[in-house]
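A.B. asks: Make a model of this:
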Amino acid sequence: MGLASRPGRSILLAPAPGEQHGFGLVMVDQFFRRAGWETWMNGGADSEALIAMVAERHFGLVGFSIGGETHIEKLAILIADIRRASRNPDVGILVGGALLLQEPMLVKRLGADATARDAEEAILQAEALLALQGRARGSPGLPS
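C.D. replies: So this is what the prediction gives:
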């Protein structure tokens, strides 16, 4: 089975609630596409729209970018809501951005699974999270 056809290799990318930057996410999106992932970008959606998307469609991962401290609590709440609403009970949450470069330990406070310094590392982290999902279900990378 080729990379692009492997189940579970899907990611929804969005900025943290209230964040306006999107250039970094566009670059991350392109790296994931080149690595064979199905990607969805949601640059301006509010929290309710993102929650509806994960409830409607199976995503292996959801990735957020956060640049400023003022959005930490909103993102933590959104991540918890996404985990509750997700069609994928094992959805992985990846976070990145300028704030995480300065404070990588925020991953735990946000309720995320991993962070990455750049797009290449994000793909490696995403693959590792998918592998963990597969082991938890007994079959690598398959949607539940």
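A.B. asks: only C-alpha atoms for contact and neighbour calcs from this point on.
C.D. replies: Will do.
A.B. asks: longest helix of this structure?
C.D. replies: As assigned by DSSP state H, the longest helix anywhere in the chain is helix 119-137.
A.B. asks: So which bits of it are buried?
C.D. replies: Neighbour-count burial for helix 119-137, counted by 16 or more other C-alpha atoms under 10 Å, picks out Ala119, Ala122, Ile123, Gln125, Ala126, Glu127, Leu129, Leu130, Ala131, Leu132, Gln133, Gly134.
A.B. asks: Quick check, the fourth one in contact with Asp113.
C.D. replies: Spelled out, it's Gln125. No - Gln125 is not in contact with Asp113 according to C-alpha atoms under 8 Å; the separation is 9.2 Å.
A.B. asks: how many neighbours does the spatially closest residue to Leu100 that is not a sequence neighbour have?
C.D. replies: Using C-alpha to C-alpha, 6 or more residues apart in numbering and skipping residues adjacent in sequence, the residue nearest Leu100 is Leu106, 6.7 Å away. Number of residues near Leu106 (other C-alpha atoms under 10 Å) recorded here: 18.
A.B. asks: Also this sequence, please, to line up against the first:
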Amino acid sequence: MLEEFYRRGGWDTVLLMPGGEREICDAVSQDWFSAAGISVSCSFSQDALRALISDMRRSSRNADIAILVGGRAFGADQELALAVGADATAVDGREAIVQTHRLVGEMRHGSDRRSG
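C.D. replies: Here you go, the predicted structure:
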């Protein structure tokens, strides 16, 4: 569903579902991604998600990739998003698009994405 919001917003998207860690890291290492989103709908390990996000950043062809997290596990908890190493979270698809545009815009202008 979130993929459809991005497509309607003019973004090219790739959906990896369920997508294991290796598949995700391979994808970001092979193609240039401005942003990546991870949806978490139930309980999860913060340590495992933090490790995945760290591995994604290390593997990415884009050293400044913006990473958003969302889903029921996050709600709108920006602090939890930052705690796992993401740049932002959003409560719904519309806000995810807004946050992605903001983060990618800041990336292009060289500002600190985590300050907001």
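A.B. asks: Can you convert the buried residues of helix 119-137 of the first structure into CSV and add a column each for distance to Ile93 of the first structure?
C.D. replies: Below are the buried residues of helix 119-137 of the first structure laid out as CSV (distance: C-alpha to C-alpha, whole Å):
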residue, distance to Ile93 of the first structure
Ala119, 15
Ala122, 11
Ile123, 12
Gln125, 10
Ala126, 9
Glu127, 12
Leu129, 9
Leu130, 11
Ala131, 14
Leu132, 12
Gln133, 12
Gly134, 15
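A.B. asks: What does Arg84 of the first structure correspond to in the second structure?
C.D. replies: Under the alignment (TM-score structural alignment), Arg84 of the first structure pairs with Arg58 of the second structure.
A.B. asks: Can you tell me the element that match falls in?
C.D. replies: In this assignment (DSSP states H and E), Arg58 of the second structure forms part of helix 46-59.
A.B. asks: The next helix-or-strand element following that helix vs the first structure, average distance?
C.D. replies: Reading on from helix 46-59 of the second structure to the C-terminus, the next helix or strand found by DSSP H and E is strand 66-70. With mean C-alpha distance after the TM-score superposition for the first structure, strand 66-70 of the second structure departs from the first structure by a mean of 0.4 Å once superposed.
A.B. asks: helices and strands around strand 66-70 of the second structure, which ones?
C.D. replies: Where contact means 3 or more C-alpha pairs under 8 Å, 6 or more residues apart in numbering; DSSP states H and E, strand 66-70 of the second structure is packed against strand 35-39, strand 88-90, helix 93-108.
A.B. asks: Now render the ones you listed as JSON lines, adding distance to Gly71 of the second structure.
C.D. replies: Below are these laid out as JSON lines (distance: least, C-alpha to C-alpha, whole Å):
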{"stretch": "strand 35-39", "distance to Gly71 of the second structure": "5"}
{"stretch": "strand 88-90", "distance to Gly71 of the second structure": "8"}
{"stretch": "helix 93-108", "distance to Gly71 of the second structure": "10"}
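A.B. asks: Done for today, thanks.
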